[in-house]
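Chemist: can you look at this prediction? I've put the sequence above it.
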Amino acid sequence: MTPDQLSQALADALAAAVADGTFALDPADVPAHVHLERPRQREHGDWATNVALQLAKKAGTNPRAMAEELVRRLAGTPGVAAVEIAGPGFLNIRLDTAAAGELARTVVEQGAAYGRNDSEAGHRVNLEFVSANPTGPLHIGGVRWAAVGDSLARVLEASGADVTREYYFNDHGAQIDRFARSLVARARGLDAPEDGYGGQYITDIADRVIADAAAAGEPDPRTLGDAEATEAFRARGVELMFTEIKQSLHDFGVDFDVYFHEDSLHESGAVERAVARLRELGHMFDADGATWLRTTDFGDDKDRVVLKSDGEAAYIAGDIAYYLDKRERGFDRVVMMLGADHHGYVGRMRAVAAAFGDDPDVHLEILIGQLVNLVREGQPVRMSKRAGTVVTIDDLVDAVGVDAARYSLARSSADSAIDLDLDLLAKATNENPVFYVQYAHARTSNIARNAAEAGVRRQDGFDASVLDHETEAVLLGQLADFPRVVAQAATLREPHRVARYLEQLAGAFHKWYDAKRYVLPQGDEAVTDVHRTRLWLTEATRQVLANGLGLLGVSAPERM
């Protein structure tokens, strides 16, 4: 019996009790699927539900009385061994061995589809992440968002959402000006401007701009006037830097559906259209020669200048136009993943969404990520883009590889600062969490190869009742929990839940196999359904490990 089947049995029991008048409950209040969770203590059963506590008051009874009625109605349900009442009305449900073991076959038969759900079905999600300025290589903070953002996109898609991955290309504003001036200075052999960028990459980009101009038969940009030189280095330098960032992300397994240019908002008139829209809605006002958005009407701590007194657009003008553009493209969920220094951004953007008539709790989500600290040989690895000691995405991949980098960055809640031990992540030991999970998958693959050589073929037989060992019950329980974990990760926007789940699953598998629950016949022992059924369980574990690693963009090796 799968969790979905048990949930449906509970829902049917509730519906029947309402239909015959036992519960004075509006049929519309009967859930289509009853929520189940794993009991904290294994001896309490396979599944638990608090549905009686949730619905008793509406049904005109007390939770324990409702629970007792559900126990009566579930009696005799195929696959249910026992239902017990705990506390004021919790139901603890124990499945019989055969019903629990059937899950192994269900997982294998569903294959890559196992774990997919429809909890986010019908939602069009614009997920913006990374969006680092093209003024230098992608540093470790952006790399964290690459790993977390792409994993979240995969989790949302597995939960039925239509997701567009978007990178906001900041090619407009003061930082780009400083980048261009830094290139010009380096190309002319001068020190970088006081507010400019340093580092070897500035020299490399400047040299490439000069070489590209020569190859195209164009004048040496160093010889142009300051304004022309700055523009030449800006245009080509930004293009080269962004191409490098995109390639690094691609090599990291992260590609975007849309690369949106900030400059296009200003060139296309989108800013002016957004301001006009807000003025029509009555939320703009003029004061001190500037144009303001009255964000305090929507919970912001102060009103915001949108167009400055000199006619130039303030930074928030682009944000306003960009949000409106996303909504006009048909996205009902605008999700933005921002760095730790963007906390002040949340209130003003929620106010912008409300000013356009949206519900900020529905249409806009801003996720704030915290810092990543790198440690090597017990010492922190320092970084500073302007000083030129950047720890980049390529540095991290060179140190530990794509799989370890992605997994380690995605396995912790994004709103918590993390320390990455580069020495640990390079180790092929169980201390390294990604190795631990990948090794479990490789071990299942090795068992399958050995089984084939020994003549154990799962298609020749399956008897779920033989999966009666305590370690098998625990492993089956972990496998059953995967769809719930995926749906919860999507709902909470927390892909790290998948990683932590995989570590628990790997642990349960290793414990089962180490308890000598043999898949292969020993000595002259004949192949029986015991071996075949355990192979089904092994294959089910392999499938779920592969599905979970895939949601994190991490490979599932067959040999290690």
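Modeler: Looks like it came in fine. Residues are numbered from 1 along each chain as shown.

Chemist: C-alpha only now, for contacts and for neighbours.
Modeler: Will do.

Chemist: who's in contact with stretch 103-116?
Modeler: When contacts are defined by CA atoms under 8 Å, 6 or more residues apart in numbering, stretch 103-116 is touched by residues 1-2, 158-160, 476, 479-480, 482-484, 486, 536-537, 539-540, 543-544, 547.

Chemist: typo on my end, it should be stretch 282-293
Modeler: Surrounding stretch 282-293, the residues in contact under the criterion CA under 8 Å, 6+ apart are 275, 278-279, 294-295, 303-311, 355.

Chemist: can you flag which of those belong to helices?
Modeler: Using DSSP state H, the members of the contacts of stretch 282-293 that fall in helices are 275, 278-279, 355.

Chemist: show me the helices in the stretch 101-250 of the chain, by range?
Modeler: In chain order, the stretch 101-250 of the chain shows helices spanning 140-158, 174-187, 200-215, 226-251, with DSSP state H, counting those that start in this stretch as the criterion.

Chemist: next up, a structure to set beside the first:
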Amino acid sequence: MTPAALADAVRAATVRVLGDRGLDQEAAEAIVPAAVTVERPRNPEHGDYATNVAMQVAKKAGVAPRELAAALVEALAGVRGVDSAEVAGPGFINIRLAAAAQGAIAAQVLTAGADYGRGGALSGRKVNLEFVSANPTGPLHLGGTRWAAVGDALGRVLAFSGAEVTREYYFNDAGAQIDRFVRSLIAAAKGEPTPEDGYAGAYISDIAAEVLRAEPDALAADDSPEVFRRVGVGMMFEQIKASLSAFKTDFDVYFHEDSLHASGAVGEAVEKLKASGALYEHEGAWWLRSTEYGDDKDRVVIKSDGLPAYIAGDIAYFQDKRARGFDLCVYLLGADHHGYVARLKAAAAALGDDPGTVEVLIGQLVNLVSGGKPVRMSKRAGTVITMEDLVDAVGVDAARYALIRSSVDSAVDIDLELWAKRGNENPVYYVQYAHARLSSILRNADDLGVPTGPGADSVDLGLLSHEREGELIRTIGEFPRVVATAAELREPHRVARYLEELAGAYHKFHDSCRVLPMGDEDPGPLHAARVALCAAARQVLANGLGLLGVDAPERM
């Protein structure tokens, strides 16, 4: 019995008990929450699961919580798969499942395979997920690297929960930063110092040299800046895309900011806002009445010199996304973009749209630590630490996992020595080793002729009555709920933390329960049941690692 099935059973029992106490069906259904909370208690001695439903509905039903809980305990005694239930504290109910009911969770995993944990809560939602979107003026720094890992994992989690997800990179190929980049390339090509407001680092000299190889007359050309812009920016962006792909992060759409200006989309959006009265003129500039939509101040959209401010492109870009049919636009932005939350929602409202179609996640800073000291300089970029610096130090899997496993609203310190270790103190190694260890057991079981997959229908999973077996099964059963919560809250780190809990439950099980026969011992029913449990655990580890874009190795 899965936690979801148990929650349904508890809800049905609560409705029945309220009916026995004189409430009609409709009234009872209205009182009992649609989703009854059923959780694993912190102390396993309190049972397999606990619910506070009696405390939630007692007052509305006009009965004392413990009295209602006692009646529910009697009702749950007749539910198939429930071994026992008891009242605790002011009205909690602790529930223990029969071994066969718990074993059914493992059977469900083996049947569902790679689809175990997949849900439909977001079915029908068309989500535009924009992340990284770093300026094409240098290699990806650690902030962009964090969004590459988190954004890709979030996209996987949302899709696993039923959403149609488009991963999008907003290519900032318009604006002053591109002009500074071009001037820096030209200075490097001429052998001159970096401009005061330019970009430094070995990569600038490398790209400048590449531009000259591709266009030998670039410096002498009448449109020299345009040549360096066209070729240099293109080369930088190709390097960024190659780095992201090597980091297992690919995009469905690369949207060019410049196209919004070239197509007239920015002008059209501005005129629409003027016509609706959402813009007003002041001191020669056009301002968005964003304070009317919750922003802390009004924003300049068209500057007094007639040129569009950056927000003008944001407004046109949002309008374009909605025109493409997206009903949810999720933006993953860096720590210096807090002001964008209100202004993007204000832009949506000013366009006559629902601000709820905009969600903005703000990621905090990432710091590298080596030997207990901060790492501050990049070998290639000079001024910032890059994606390549992190990957070179710990590898792609460890880098992704380290960046995903913490909530994005908290800063992260990555200890390079820790994440490069091949030991259990390294979280990604701990999880991957559990998968490899299980794979080894299943290979050996296969050699012994013990069924290890969906064909294990005849295995008696009711034999899995050991405390460690129960703990592992219940942890496996939490996976669908973890994924659903991660999708709902946009928090893929929950999957990583869950995998560490699952790996821990497996390692404890392995230390307490011998899975395969020893010596000349023939495989028996208990061996087969434990092998099936191992197959289920390995499947869930693989599914979870897949959601994080991290390999699930067969051998380590």
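Modeler: The structure has been received and is ready for your questions. Computed from a predicted structure; not experimentally measured.

Chemist: tell me which two in the contacts of stretch 282-293 of structure 1 are the farthest apart.
Modeler: Taking CA to CA as the measure, these reach their widest spread between D310 and A355, a distance of 24.7 Å.

Chemist: who's more crowded, those two?
Modeler: Of the pair D310 of structure 1 and A355, A355 is the one with more neighbours under other CA atoms under 10 Å, namely 22 against 8.

Chemist: quickly note the distance from the counterpart of V300 of structure 2 in structure 1 to A99 of structure 1.
Modeler: Per TM-score structural alignment, the equivalent position to V300 of structure 2 in structure 1 is V305. In this structure, V305 of structure 1 and A99 of structure 1 are separated by 64 Å, where distance is defined by CA to CA, to the nearest Å.

Chemist: what's the closest of the contacts of stretch 282-293 of structure 1 to A28 of structure 1?
Modeler: Checking the contacts of stretch 282-293 of structure 1 one by one against A28 of structure 1 (CA to CA), the nearest turns out to be A355, at 34.8 Å.

Chemist: contacts only, for H35 of structure 1.
Modeler: Counting by CA under 8 Å, 6+ apart, H35 of structure 1 makes contact with 7, 49-51.

Chemist: could you find the counterpart of R188 of structure 1 in structure 2?
Modeler: In the superposition onto structure 2, R188 of structure 1 corresponds to K190 when matched by TM-score structural alignment.

Chemist: same thing with D514 of structure 1?
Modeler: Aligned against structure 2 by TM-score structural alignment, D514 of structure 1 finds its counterpart in D511.

Chemist: am I right that that match sits in a helix?
Modeler: Yes - under DSSP: H, G, I helix; E, B strand; the rest coil, D511 of structure 2 falls within a helix.

Chemist: name all residues that make contact with it.
Modeler: The neighbours of D511 of structure 2, taking CA under 8 Å, 6+ apart as the test, come to nothing; the list is empty.

Chemist: roughly how far apart are A287 of structure 1 and V143 of structure 1?
Modeler: In this structure, A287 of structure 1 lies at 42 Å from V143 of structure 1, with CA to CA as the measure.

Chemist: of these two, which one has the most company?
Modeler: Neighbours were tallied for A287 of structure 1 and for V143 using other CA under 10 Å; the higher tally belongs to V143 (24 against 9).

Chemist: quick check: that one touching I393?
Modeler: Yes - using CA atoms under 8 Å as the test, V143 of structure 1 is close enough to I393 to be in contact (5.9 Å).

Chemist: so between V305 and A99 of structure 1, which is more surrounded?
Modeler: Counted by other CA under 10 Å, V305 of structure 1 and A99 do not tie: V305 has more neighbours, with 22 against 17.

Chemist: hmm, back to that, wait, which of the helices of the stretch 101-250 of structure 1 is closest to M349 of structure 1?
Modeler: M349 of structure 1 lies closest to helix 140-158 among the helices of the stretch 101-250 of structure 1, at 19.7 Å (CA to CA).

Chemist: what angle do that closest one and helix 226-251 make?
Modeler: What separates the directions of helix 140-158 of structure 1 and helix 226-251 is an angle of 50 degrees, with axes from the mean of the first three to the mean of the last three CA atoms, to 10 degrees.

Chemist: residue contacts, the equivalent of L502 of structure 1 over in structure 2?
Modeler: Under the alignment (TM-score structural alignment), L502 of structure 1 pairs with L499 of structure 2. Counting by CA under 8 Å, 6+ apart, L499 of structure 2 makes contact with 431, 541, 544-545.

Chemist: what does I368 of structure 1 give?
Modeler: Residues counted as contacts of I368 of structure 1 (CA under 8 Å, 6+ apart) are 337-340, 342-343, 414-415.

Chemist: export those to JSON lines and tack on distance to D212 of structure 1 and neighbour count?
Modeler: As requested, the contacts of I368 of structure 1 are arranged in JSON lines below (distance: CA to CA, whole Å; neighbours: other CA atoms under 10 Å):
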{"residue": "M337", "distance to D212 of structure 1": "35", "neighbour count": "21"}
{"residue": "L338", "distance to D212 of structure 1": "34", "neighbour count": "23"}
{"residue": "G339", "distance to D212 of structure 1": "34", "neighbour count": "20"}
{"residue": "A340", "distance to D212 of structure 1": "37", "neighbour count": "17"}
{"residue": "H342", "distance to D212 of structure 1": "37", "neighbour count": "13"}
{"residue": "H343", "distance to D212 of structure 1": "41", "neighbour count": "13"}
{"residue": "A414", "distance to D212 of structure 1": "40", "neighbour count": "26"}
{"residue": "D415", "distance to D212 of structure 1": "42", "neighbour count": "14"}
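
Chemist: noted, bye for now.
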